[in-house]
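Asker: Got a sequence here, can you build the structure:
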Amino acid sequence: MASDSDVPDAFDAFDASDVFDPRIYADGVPHDAYRALRERWPVAWQEEHEVLGWPTGTGFWAVTRHADVVRVLREPDAYSSYLGATQIRDPDPADLPFIRRMMLNQDPPHHGRLRRLVSRAFTPGRIERFTETARARARELLAGALDAGPETDLVRAVTDDYALLNLTDLLGVPASDRGLLLAWTERVIAYQDPDEPPVLDDLGRPVNPRSPAMLAEMFAYAQQLAAYKRRNPGDDVMSVLAGSELRPVELEMFFFLLTVAGNDTVRSAAPGGLLALARHPDERRRLWSGEVALDRAVEELLRVHPPVLSFRRTATRDTELAGRRIAAGDKVVVFHASANHDERVFADPHRLDLARHPNPHVSFGEGPHVCLGAHFARLQLRVLHEEARHTLGDLELTAPPRRLVSNFVNGLKSLPVRLRARSGSPHGDRGISGAGG
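Answerer: From the prediction side, this is the model:
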């Protein structure tokens, strides 16, 4: 644990800069608090207080500057994913061996073996073959949103289905089972949100959604699907994994990782990008007119709205970071959204600049754990924004978005907008008339 001399006093800790409490994020990413920490305490001790029924924890170091975040993520020998896993809350000690089976919660060299096995399924060729399917799906969902009327919730009408259906196509999950993947994802991702009440144990305590008991149903399904794919292989990721050298427990963990991370990365980033475009009409017009390249625009939208807010590591030894002494066993949590707005790296970081270059954001991580599905996610986002450019003539917020209560996932639960179809698109005349300008 951190020594008393290294825990900041009340003045230095700025009472207003708690970046742990999940409820803070319901009002938006706390950029003012991040900025204060970057300027005065870039590695800051945070109390892990009781909140929303979850008990107190040991506390952790919040890392908010870009260079320090990159250092932590690139040095698994000093900052481990394995020792305490990658969530801020400590898992039940009895569950830790189980949680460590997942690639996300391993360190090199064991992590590298699993990553190599799974990367065979994420070949550029396989992912590119999904491009036209994703394009047709984006076009269909956007058209449906326009047909439903000028005012709609883009999360419900477009982005949730877009992310989920693309993932199930890639995995090879039958259409009839897609609802299961959504339910499992929400159980894991939204566990801090009051709209998704936690499952309680016999003593009335919340049960970690990543515990063996909570994942048993998903794992049983993964084994059933793998058995089916061995008999009936297809051009999908589960067919590759089912025929690989993965042990059964490893296959289960990969199915969990792909289902949750593969779905929620795009499910969070897609509406976040559309929200940024709605709030910055001048930049949106630059993109939709073709003045800005789509690939660069996607990177900037990922910078301002990273799908993941934080990841935890555990110090393997006594070390030092940004002048702070870190003790072996301390929790060290990197904050991606803060690093992406570090004035030392990004000029005018709170300005949306869709042509920004270079753009070394850390929205997909860094180091050995850089997101395995980043190429797939970028492809989906590029296609969605390309089809929005072809289909939509206007995009205007009609009410504040509703955000997920989470210090982990940068999610939107609703994005209410007024849409107008692009002139010359199949919906052009009807959309312009219905929107009333």
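
Asker: CA atoms for contacts and neighbours, from now on please.
Answerer: Fine.

Asker: which residues in the stretch 51-200 of the chain form helices?
Answerer: For the stretch 51-200 of the chain, the helices defined by DSSP state H, counting those that start in this stretch cover 66-74, 96-99, 110-119, 124-128, 131-147, 154, 160-171, 178-189.

Asker: which helices and strands sit right next to the fifth one?
Answerer: When you say that, I think you mean helix 131-147. Other elements packing on helix 131-147 under the criterion 3 or more CA pairs under 8 Å, 6 or more residues apart in numbering; DSSP states H and E are helix 160-171, helix 374-391, strand 416-421.

Asker: 6 Å instead?
Answerer: Judged by 3 or more CA pairs under 6 Å, 6 or more residues apart in numbering; DSSP states H and E, helix 131-147 is in contact with helix 374-391.

Asker: Mind listing what's buried along the helix it packs on?
Answerer: Buried residues in helix 374-391, defined by neighbour count with 16 or more other CA atoms under 10 Å: 374, 376-391.

Asker: To check against the first, give me the structure of this:
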Amino acid sequence: MDLAELVNPDTYVRGVPHELLARLRAEHPVVWVDEPAIDGWPAGPGFWAVLRHADVRHVLRSPATFSSSLGATQIRDPSTPEALRYVRRMMLNMDPPEHSRLRGLLTRAFTPRAIARLQERITGWARELVARIDGPCDFAQVAADLPLLTLAEVFGVPAPDRWLMFDWSNRVIGYQDPEYAVSARTDAGSSTELARAALAVRPKPDAHGRMPDPRTREGMPDLYAYAHALGEFKRREPGDDVMSNLMTYVDDEGGRVSLAEFENLFWLFSVAGNETLRNGLPGGLIALLSDVDVYRAVRADRSLLPGAVEEMLRWWTPVMNFRRTATEDTTLAGTRIKAGDKVVVWFSSANRDEDVFPDPDRFDPGRRGEHLTFGHGPHFCLGAHLARVQMRAMFDAVLDLPGELRIDGEVQRLRSNFQNGVKHLPVRWS
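Answerer: Model (predicted):
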């Protein structure tokens, strides 16, 4: 069985290889996968792919044995020791207690007042975006603006600057895709002075058309220039947004978020907080339209929408995998794992585990069972609530449109072995 298909980004242009994942779950729930050289990146040492729901849960809730920090959370190892030190400073790549401290500070910044204001604004934005649809359109492009508007509100970023986050997430998440790797949609002429200063240091492709590694600080100088200036401004002149709350909060021990920590949180939210939902929205629509009878049922009975959103998140699963590193010799599902081995949990597989989700390839809004799209354990996604609010708001607006919706052309997927991405989703209303 050729497992190179799992790490080859070309595979996912055609779709997630669910048939292969199903065979592996049945035969080798924890399986060794070699890492071939890809796109000029050298071959890696290989990793253990964890495919069953119960085993993925176990890995995610056991940070003492399966570390997020030792080798960070992407399959491919950082290229240099300095690159590893850089990514370890991000909350995503921390272990307790460092992770717990920063997560606690960030959680307190999402005050009930801030959340209530966000929810009200999200509903309005979703309605405005859908109201602009007139005839056939690219739903992926329509949906892309909702997480940008939400993140701009969270950070207190001026609305014209939100497309910076679109470009940054394209370059980081879509670095394996020729189109996304050089994303430069932001127009300096319609941006703020803060954005123009960042754009002045935006890197350009080299003679071979390649951008610098976006998973290093040096590869994203424009993002960090903007984040640094924004963090200084929020500390000096705080507003009503969530990140102003974060920058002014002082805990019982007198601790507060440093400017460097703010920069890395800005990276995390701008990229991960944007790209996951941006792909979850068109992916959710593809899921909903996979069964016209289900689509019509949800359209007629909106009480089914919360369950449909959860099923969209399971069925599509935007983030396909995350990596941990074994801190000691251990055993998982009868497989011996050595200290230092990479252990990669495969959400796309766990969310279709037949032991938890009978008939897993079918879209069923009434389905029971805990999907793992937002993770599990100490790194459970902080943005899960906001993601659900945005999805419900967008699909409630979409389902209110007159006539029935249909996919109207070829779905173009992102070339990535990490994000289950949709670049273009042509649709029309009948």
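
Asker: re the thing from before, adding mean neighbour count and distance to Phe20 of the first structure, write the helices of the stretch 51-200 of the first structure out as CSV.
Answerer: Listed next are these as CSV, based on neighbours: other CA atoms under 10 Å; distance: least, CA to CA, whole Å:
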stretch, mean neighbour count, distance to Phe20 of the first structure
helix 66-74, 20, 17
helix 96-99, 18, 22
helix 110-119, 15, 28
helix 124-128, 14, 36
helix 131-147, 18, 35
helix 154, 23, 28
helix 160-171, 22, 26
helix 178-189, 17, 16
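
Asker: Adding distance to Lys331 of the first structure as columns, could you present those in CSV?
Answerer: As requested, the helices of the stretch 51-200 of the first structure are exported to CSV (distance: least, CA to CA, whole Å):
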stretch, distance to Lys331 of the first structure
helix 66-74, 11
helix 96-99, 15
helix 110-119, 20
helix 124-128, 36
helix 131-147, 39
helix 154, 37
helix 160-171, 32
helix 178-189, 21
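
Asker: tell me the contacts of the counterpart of Leu399 of the second structure in the first structure?
Answerer: For Leu399 of the second structure, the aligned residue in the first structure is Arg389 (criterion: TM-score structural alignment). Going by CA atoms under 6 Å, 6 or more residues apart in numbering, Arg389 of the first structure touches Trp288.

Asker: ok now do the spatially most central residue of the second structure, which residues does it touch?
Answerer: Closest to where the C-alpha atoms of the second structure average out (CA atoms, centre = their mean) is Thr276, at 2.9 Å. Taking CA under 6 Å, 6+ apart, we find Thr276 of the second structure in contact with Pro318.

Asker: Checking it next. Helix, strand or coil?
Answerer: helix (DSSP: H, G, I helix; E, B strand; the rest coil).

Asker: The first structure: which residue goes with that one?
Answerer: Checking TM-score structural alignment: Thr276 of the second structure goes with Thr265.

Asker: measure that match to Pro306 of the first structure for me?
Answerer: Note on Thr265 of the first structure: its distance to Pro306 of the first structure, by CA to CA, to the nearest Å, is 9 Å.

Asker: Next: Ala278 of the first structure.
Answerer: 17 Å.

Asker: and if you look at Glu366 of the first structure?
Answerer: From Glu366 of the first structure across to Pro306 of the first structure, the span is 13 Å (CA to CA).

Asker: So for these two, which sits in the more crowded spot?
Answerer: Pro306 (28 against 17; other CA atoms under 10 Å).

Asker: if I pick the more buried one, what's in contact with it?
Answerer: The contact partners of Pro306 of the first structure, taken as CA under 6 Å, 6+ apart, are Ser363.

Asker: helix or strand for Leu274 of the first structure, which one?
Answerer: helix 248-279 (DSSP states H and E).

Asker: which one in the second structure is aligned with Arg230 of the first structure?
Answerer: Checking TM-score structural alignment: Arg230 of the first structure goes with Arg235.

Asker: which residue packs closest to that match, ignoring adjacent ones?
Answerer: Distances taken as CA to CA, 6 or more residues apart in numbering place Met247 nearest to Arg235 of the second structure, at 5.6 Å, with adjacent residues excluded.

Asker: Could you do Val173 of the first structure as well?
Answerer: Computed as CA to CA, 6+ apart, the closest residue to Val173 of the first structure that is not its neighbour in sequence is Leu225, at 7.8 Å.

Asker: part of a helix, is the one you found?
Answerer: Yes: the assignment for Leu225 of the first structure is a helix, going by three-state DSSP.

Asker: On the three-state scheme, Gly369 of the second structure is what?
Answerer: Recorded secondary structure, Gly369 of the second structure: coil (three-state DSSP).

Asker: My guess is Met394 of the second structure contacts Ala126. True?
Answerer: Yes: the pair Met394 of the second structure and Ala126 qualifies as a contact (CA atoms under 6 Å) at a distance of 5.0 Å.

Asker: if we can go back for a sec, average gap between the helix holding Leu274 of the first structure and the second structure?
Answerer: With mean CA distance after the TM-score superposition for the first structure, helix 248-279 of the first structure departs from the second structure by a mean of 1.0 Å once superposed.
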